[in-house]
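In: my questions concern the predicted model and sequence given below.
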Amino acid sequence: MTTSFIPESAPFNDEQRAWLNGFFSGMMGMQPGGDASAVMNAAGLSADALPGVMEPEKEEEEDFPWHDDSLPIVDRMELAEGRPVERRLMAAMAQLDCGSCGYLCKSYSEAIASGEETNLTLCSPGGKETSKMIKKVLKESGDTAAPAGKPAGGAAANGTSQQGYTRKTPYDAKLIESRPLNGEGSAKDTRHIAIDLGDSGIQYEVGDALGIYPTNCNELVEAIVHAIGADPNLLTVTPAGDPKSLANALGEEFCLKDPSDELLELALSRVSDPATKTQLSQMLEEGAPDGFDVLDVLQLAGDVPISATEFLETLSPLNPRLYSIASSQACVGNQVHLTVGKVTYDRNGRLRKGAASTMLADRLEPGATLRVFTQANHGGFTVPADPAKPMIMVGPGTGIAPFLAFLQERDATKATGKNWLFFGDQHAATDFLYQQELQSYLDTGLLTRLDTAFSRDGTEKVYVQDRMKQNAAELWSWLQSGAHFYVCGDASRMAVDVDRTLKSIIASEGGLSDQAAADYVAKLSKEKRYVRDVY
């Protein structure tokens, strides 16, 4: 009797099946040990060449013990020791799965390891710490970031929209307005940004993010051109292959914030002063100080010869910034709204500016063009699928952005679920962002509860987590009734404090041990009822 190698589900007729079974039976007799894999190899076929033939066992789900944003990078790297390069690269990421890079931590690391992604600086929350560790892991493994002939990018998570506008092919949108939200006398400058998507057909969901390609300010570009003694009109070729003047290339294509190791090494190779050499060597070893930028390196190096071409080769690409969308398309149509805090600070007598935030606040006039793309939300960060489910939202400062979108969506869809917002900032008189809109939602009943915490208004600082504690019993009652709990904002402080407070409330109000409370929160996360958009 002939052994059947070809399953009944395979797309062959009886004659073809009989011939193939006979062929493989004959091959089996010629192979030592009658190994089926050897038979397939001898026939020039792979194990999956025929549907249903010798399907490999499914790999068990891999454990990623370092995928915990509360762990320092040293501990994460220790947990990943001995693992394949893509897993050690993953441990170097910030572990937030925030989507800022256009991937998740796992897929970004795999893209780097495979050579599909050449940009090693996309992990915004991880910053210099992550990019430095990525380079170290690649160097230790002997791998290159991008094998020849492999294109960069390409992952589905890379910000692709149905209309084809992606991180690599953004849409030229127009700015409608950049409206100040803070009152006179505030220490902050927060803007409501409205952008016209025109006839792009771009669709987004609440909880999604908008990617914006920034430009560098002219003053910084001019100072850098002067520092290297170059002609600003010198024609250069950008990474995309487009010819641009040196000034335009520096303004539009390259990151002028964090100096790369390559720039530090170039400067180190040119300077002769022992003290400067020591400084640069220390930065290469430990990383540049916070706020120390490309111009600082050039000024530290002083009057040493650095050509425009070799200088450009040391620079990292200017990455897009991702902002939580603050609108629902059910309300704003072909517009998209953002809430953006302008970043400026003084360091060593020079004003430093956030590239994207100051572009949106100061350098663009209404009607000006900016390049944008949408980034799908991650991990279920969107309104509950069941419109009757309650929502608890914690969004201090600009973290309020997605929750405006959530409320607009719930209003437009006539969702019946209760909505509770915790909002905080410095002063109620000057920093109560969207106060009129929120009051209107309270008046209509869409917003069931609004608890605010203005940290600088009293003798003691009060934060959103303090308001959570004060309302512990009701918060627990909402959770028990199926509420979804959302957090948006700063990852390093606020989100950690809110997480700790949430577990404390669950333990005290639910009469649970610390471990049982942690398990309860883990279950909420698994059910997508506890979701964070932190950065």
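Out: Thanks, I have the structure now. Numbering: from 1, shown residues only.

In: for the rest of this, base every contact and every neighbour count on C-alpha atoms.
Out: Noted.

In: can you count the residues close to Gln527?
Out: Just so we're on the same page, residue 527 is Glu rather than Gln. Residue crowding around Glu527 was assessed by other C-alpha atoms under 10 Å; the count is 12.

In: gap between it and Ile505?
Out: 19 Å (C-alpha to C-alpha, to the nearest Å).

In: kindly report the same for Leu479.
Out: Leu479 is 11 Å from Ile505, by C-alpha to C-alpha.

In: how about Thr430: what's its closest non-neighbour residue?
Out: Distances taken as C-alpha to C-alpha, 6 or more residues apart in numbering place Gly183 nearest to Thr430, at 4.1 Å, with adjacent residues excluded.

In: that neighbour: what secondary structure?
Out: With DSSP: H, G, I helix; E, B strand; the rest coil as the basis, Gly183 sits in coil.

In: same question for Lys277.
Out: Going by three-state DSSP: Lys277 is helix.

In: and it, what does it touch?
Out: Leu268, Val271 (C-alpha atoms under 8 Å, 6 or more residues apart in numbering).

In: please apply the same query to Arg371.
Out: Per C-alpha under 8 Å, 6+ apart, neighbours of Arg371: Pro170, Tyr171, Asp172, Ala173, Ile212, Tyr213.

In: mind checking the longest strand of this protein?
Out: strand 171-180 (DSSP state E).

In: in the stretch 201-350 of the chain, which spans are strands?
Out: For the stretch 201-350 of the chain, applying DSSP state E, counting those that start in this stretch gives strands covering 209-212, 235-237, 243-245, 321-324, 335-341, 344-347, 350-353.

In: output these as TSV; include the columns distance to Ala111.
Out: Below are the strands of the stretch 201-350 of the chain laid out as TSV (distance: least, C-alpha to C-alpha, whole Å):
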stretch	distance to Ala111
strand 209-212	20
strand 235-237	26
strand 243-245	28
strand 321-324	20
strand 335-341	29
strand 344-347	33
strand 350-353	31
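
In: take the one below as the second:
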Amino acid sequence: MNGLYIPADAPFTQEQEAWLTGFFLGIAANKSVDQSSSAPALTVHVLYGSQTGNAEGIANDLAATARTRGILMPVRALDDVPTEELAELSTVIVITSTYGEGEMPDNAELFWSSLESAGHPRLEQLRFAVLSLGDSGYDDFCQAGRLIDLRLEQLGAARLHPRVDCDVDFEEPAEGWISELVARLAAEAPEADALPAPTGAVPVQKPATWTRKRPYESRLVENRVLSGTGSTKEIRHFEFALGDSGIEYAAGDAFGVVPVNDPVLVDRLIAELGLRPDHEIEGLPLVHHLGRKAEIVTPSRELLALVAELFPDSEPGRLLARGQREGLDEWLWGKDTLDIVLSTGMKLGAEEFVALLRPLQPRAYSISSSPLHSPDRIHLTVASVRYGADRPHGGVCSTFLADRLGADEPVGVFLQPNAAFRLPEDGDVPVIMVGPGTGVAPFRGFVQERAAMGATGRNWLFFGDQHRSSDFIYEDELGAWAESGVLTRLDLAFSRDQREKVYVQTRMQESGAELYAWLEEGAHLYVCGDASRMAKDVDAALHRIVAEQRGRGDDDAAEYVSSLKRGKRYLRDVY
């Protein structure tokens, strides 16, 4: 997008380019208004923090709705806005998701770090409103939005509209919040006319034809195992036909799949509860509701609360009564809703039981293909989740795809764009990719893309897993790219093939001087995979490498890494 406003050879840093792009977007938006017969009655700045694109989509929906009421709303990521700029603004809307265990999304970390600092200036001139996205299955539900909301209030800003915290089914409450907020703002200038759609260089977001609430019925046209004999994992390659969907994806996007629960688990639950499969709830048989509408693997908070109330002498009941969160988490590890039923012997009516369950959610996976290589199919690389010694347990969607979805059966899918995880527009820019295990998925798409477009920039991939003999997925493809030079470097780390464990961050550290040299030459660094361990270890290794190569201490290294983030040169797709 930056290239629409700033020449590729302009003498600006990545940070300067990002700021100027936002500045020019505002000018272009205002220009499109000035050339019409209408003028904006109000300008409100919308700032989003988004890990997977949902918050960004809502932000754009809000801006589009506001234009119909004569309100101009430039949209930017939180990290694209220096918090000092808040002192110059009158009205700000923040829409943010919560990532991991109560953390800020990657593109909101720098904003929050500055906002929460002890010396941040007061913001008495500012009005604000916050919409939070989260998952009530986590302890720190909507924590990111709550923290920003509270901090803005502490700094003296006035709350324009009450904060709303949205659970996983966020569409309806978000739409209601948007409607109420825009109506309140429009009341300040009742004579304002609708603004024309932005023209010229201002990007217009194309509405998604297919969504999580209205998925496209695709077909699974390929399902093959990638991991070898002896592997402790089962990693599969899936391909979905796009048919007449009109779905246009980009390397780096995610793909949503609507799963169906394991019918064996559904039948067992119904039997243990003493219910009838054909009992109707809201016009649907119970077996259908539990199979396609309800989350029956992860126990809900409501179910656990009932256990504490009705079964205080059961093991989970005792842990809940004592408030032993860590002990409860340990006991719950690897257990599903049926385990709760079996451990307590509970018997509930169909309506009462269903009311305790959360809605079954689509699962999103990083796309492992490029549209330049595969325009009519989307590829996924998925680890099948299987565990349990006493009885088999399985991941809701991974085993649905691996075991139960036939080639002739429809499966609901939709695109989940991830504009924050993209290759650089300039094909000459070097790229460093860190993706062990299934984390290699988006980078397979990246390399396909770079090869198809004839990009001249160097490509460096760090890949690893446990054993080379059984866990080197896509070995032939990666080897061929390395041999042909499409991959300039392929550094491998198979942790269990020697006495001392070796990981991707180990390989990064070993090549620290060259990795830093690439960064100094403008390389973009991408990380994909496990957020709780791998991504944190890679981040720590990056900080160490920078500190060692620059020799200016930890604070300087932290600022250098922050500058990479601000310049959109250190991007992560972690889960």
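Out: Structure's in. What do you need? Just so it is clear, the model here is predicted, and its values are computed rather than measured.

In: more neighbours: Leu479 and Ile505 of structure 1, which one.
Out: Neighbours per residue (other C-alpha under 10 Å) separate Leu479 of structure 1 from Ile505, with Ile505 holding more: 22 against 18.

In: what do we get in structure 2 for that one?
Out: Using TM-score structural alignment as the criterion, Ile505 of structure 1 maps onto Ile545 of structure 2.

In: tell me if I'm right that its match and Glu514 touch.
Out: No: between Ile545 of structure 2 and Glu514 there is no contact under C-alpha atoms under 8 Å: 10.0 Å.

In: and for Arg404 of structure 2, the neighbour number?
Out: Neighbours of Arg404 of structure 2 (other C-alpha under 10 Å): 15.

In: so stretch 17-36 of structure 1 aligns onto which residues of structure 2?
Out: Using TM-score structural alignment, stretch 17-36 of structure 1 pairs with nothing in structure 2.

In: just stretch 429-439 of structure 1 next, same as before
Out: Going by TM-score structural alignment, stretch 429-439 of structure 1 sits over residues 469-479 in structure 2.

In: how about the matching stretch: buried residues?
Out: Ser470, Asp471, Phe472, Ile473, Leu478 (16 or more other C-alpha atoms under 10 Å).

In: mind checking which of those are in strands?
Out: Among these, no member is found in strands (DSSP E).

In: residues contacting the residue mapped onto Asp231 of structure 1 from structure 2?
Out: Aligned counterpart of Asp231 of structure 1 in structure 2: Arg276 (TM-score structural alignment). Residues in contact with Arg276 of structure 2 (C-alpha under 8 Å, 6+ apart) are Ile270, Leu286.

In: could you dump the strands of the stretch 201-350 of structure 1 into a markdown table with distance to Tyr520 of structure 1 and mean neighbour count added?
Out: A markdown table is the format used below for these (distance: least, C-alpha to C-alpha, whole Å; neighbours: other C-alpha atoms under 10 Å):
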| stretch | distance to Tyr520 of structure 1 | mean neighbour count |
| --- | --- | --- |
| strand 209-212 | 29 | 24 |
| strand 235-237 | 55 | 15 |
| strand 243-245 | 56 | 15 |
| strand 321-324 | 27 | 24 |
| strand 335-341 | 32 | 24 |
| strand 344-347 | 41 | 12 |
| strand 350-353 | 42 | 14 |
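
In: among those, which comes closest to Gly379 of structure 1?
Out: Comparing the strands of the stretch 201-350 of structure 1 against Gly379 of structure 1 with C-alpha to C-alpha, the closest turns out to be strand 209-212 (13.0 Å).

In: the closest one aligns to what range in structure 2?
Out: With TM-score structural alignment as the criterion, strand 209-212 of structure 1 aligns to 254-257.

In: show me what that stretch is in contact with.
Out: 52, 212, 362-367, 397, 411-418.

In: so which bits of stretch 394-409 of structure 2 are buried?
Out: Gly394, Gly395, Val396, Cys397, Ser398, Thr399, Phe400, Leu401, Ala402, Leu405.

In: name the nearest of the residues you listed relative to Ala63 of structure 2.
Out: Cys397 (33.9 Å).

In: give the contact list for the counterpart of the closest one in structure 1.
Out: Applying TM-score structural alignment, one finds that Cys397 of structure 2 aligns to Ala356 in structure 1. Remark: with contacts taken as C-alpha under 8 Å, 6+ apart, Ala356 of structure 1 is in contact with Ile212, Tyr213, Pro214, Thr215, Asn216, Arg321.
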